[in-house]
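Undergrad: Only the shape, not the letters, is given here:
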């Protein structure tokens, strides 16, 4: 996915204007066909759609996590269309996200319907050919800083996966590899080619 900071005039935003959570939500409702994110300092980011190969890979990842969760019933799985309102104020939409059931159930119905005000417990980001690696690596660190417990950055261009955990150095594995969810996602085993 190409991530670009939008020029404010493209969406009727005054130059230099920073958006708050309510304004960002309204903007997303006004432009439902536009995939948007918001940085912690209020900068608007447009996320380009993926192509066929990327879409199929993303669907496979979501499907594997969903199938595991359907048997374990430990949480809720989300697609890349879901925007999460992180504690630092950023609004992010990982390619695959999972939230522990207890945390999901503490949200009100309105919080569930809008952009959930929490950071997922587990995320997967799939690097598209147009993505800058450093931008995705910074995003992974942002997830960790906001409470994520496990994050996988799948980089098919470099044939590797970066595994992020709080308090630990990033671990890199070459593809193909077999990934396990560990204590957070017991029994989740995914083979990534």
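TA: Cool, got the structure. It should be emphasised that the depicted structure is a prediction, and the values quoted were computed from it without experimental measurement.

Undergrad: all contacts plus neighbour counts: C-alpha atoms, from now on.
TA: Noted.

Undergrad: Please list all residues in contact with residue 54.
TA: Going by C-alpha atoms under 8 Å, 6 or more residues apart in numbering, residue 54 touches 126, 128.

Undergrad: one more structure, for comparison:
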């Protein structure tokens, strides 16, 4: 099942940030995001294979962060309110200490107004690749410094950076955290046993 987008009629006010948070709390069984126009996006749960992939990738980033203590790592339940007013939750997110210092601690209890430095989105069985590519571009335009779109179907990772054409690498290639996740490298083929 693909994501469902609920269109809010123009004569109604779009959910405020607090109302969106309350709506998500009232519907804990749903995975909810909001796009930049205020439309509510309801996504189906992923299959186990996608969950395994996301979990392994989260673990790799989390382990690197445990060693470096350079920031914080989030998984797919952590929502970020972005500069364009969308609220998105990447499969894996990482935010530097520097960006975290711009957020009040009480705001972290909800969908904080901050953009992660790094995201990973895993293409699940139900994802439309064009929509996922657009989502990656929106992550970058909102301030993500490095993003990976991992596609188990094609066994490729597309790397997104600001003001650069996306670059695609095979799972057998080693990926670098570049100047964002300094010292981090990952070979997805080795991690996922492809």
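TA: That came through, no problem. These numbers come from a predicted model, not from an experiment.

Undergrad: Drop the TM-score for these two in here.
TA: The TM-score (TM-score structural alignment, normalised by the length of the first structure) is 0.91; 188 aligned residues with a C-alpha RMSD of 1.7 Å.

Undergrad: would you say residue 189 of the second structure is within a strand?
TA: No - assigned with DSSP: H, G, I helix; E, B strand; the rest coil, residue 189 of the second structure falls outside any strand and is helix.

Undergrad: any idea how far it lies from residue 122 of the second structure?
TA: Separation of residue 189 of the second structure from residue 122 of the second structure (C-alpha to C-alpha, to the nearest Å) stands at 14 Å.

Undergrad: Next: residue 156 of the second structure.
TA: Per C-alpha to C-alpha, residue 156 of the second structure is found 11 Å from residue 122 of the second structure.

Undergrad: Out of these two, name the residue with the larger neighbour count.
TA: Using other C-alpha atoms under 10 Å, the more surrounded residue of residue 156 of the second structure and residue 122 is residue 122, with 22 against 19.

Undergrad: Surely that one and residue 151 touch.
TA: Yes - using C-alpha atoms under 8 Å, residue 122 of the second structure is in contact with residue 151, at 6.1 Å.

Undergrad: To which secondary structure element type does residue 135 of the second structure belong?
TA: Relying on three-state DSSP, one would call residue 135 of the second structure helix.

Undergrad: next one: residue 19 of the second structure
TA: Residue 19 of the second structure ends up helix, using three-state DSSP.

Undergrad: how about it, what's its match in the first structure?
TA: Using TM-score structural alignment, the equivalent of residue 19 of the second structure in the first structure is residue 23.

Undergrad: what's near enough to touch its match?
TA: For residue 23 of the first structure, counting by C-alpha under 8 Å, 6+ apart, there are no contacting residues.

Undergrad: re the thing from before, between residue 156 and residue 122 of the second structure, which contacts overlap?
TA: Common neighbours of residue 156 of the second structure and residue 122 (C-alpha under 8 Å, 6+ apart) are residue 150.

Undergrad: Apart from its neighbours in sequence, what residue is nearest the spatially most central residue of the second structure?
TA: Taking C-alpha atoms, centre = their mean, the centroid of the second structure lies closest to residue 90, which sits 1.6 Å from it. Once flanking residues are discounted, residue 90 of the second structure sits nearest to residue 76: 5.4 Å by C-alpha to C-alpha, 6 or more residues apart in numbering.

Undergrad: Distance of the one you found relative to residue 92 of the second structure?
TA: The value you get for residue 76 of the second structure to residue 92 of the second structure, if C-alpha to C-alpha is used, is 6 Å.

Undergrad: once the structures are aligned, where does stretch 112-122 of the second structure end up in the first structure?
TA: Counting by TM-score structural alignment, stretch 112-122 of the second structure sits on residues 116-126 of the first structure.

Undergrad: Helices of the first structure, residue ranges please.
TA: 21-30, 52-72, 101-105, 109-113, 133-145 (DSSP state H).

Undergrad: how close does the first one sit to the second structure?
TA: Taken over the aligned residues, the distance from helix 21-30 of the first structure to the second structure averages 1.4 Å (mean C-alpha distance after the TM-score superposition for the first structure).

Undergrad: Show me what residue 182 of the second structure lines up with in the first structure.
TA: By TM-score structural alignment, residue 182 of the second structure lines up with residue 186.

Undergrad: Please read the previous query as pertaining to residue 44 of the second structure.
TA: Using TM-score structural alignment, residue 44 of the second structure pairs with residue 48 in the first structure.

Undergrad: before we move on, what about residue 68 of the second structure?
TA: Residue 68 of the second structure maps onto residue 72 in the first structure, by TM-score structural alignment.

Undergrad: Could you report the neighbour count for that match?
TA: Residue 72 of the first structure: 13 surrounding residues under other C-alpha under 10 Å.

Undergrad: With the one 3 residues further on instead?
TA: As a burial measure, residue 75 of the first structure scores 18 neighbours (other C-alpha under 10 Å).

Undergrad: Same question for residue 131 of the second structure.
TA: Residue 131 of the second structure has 10 nearby residues by other C-alpha under 10 Å.

Undergrad: ok, now residue 151 of the first structure?
TA: Residue 151 of the first structure has 25 neighbours, counted by other C-alpha under 10 Å.

Undergrad: out of the helices of the first structure, nearest to residue 171 of the first structure?
TA: helix 133-145 (12.2 Å; C-alpha to C-alpha).
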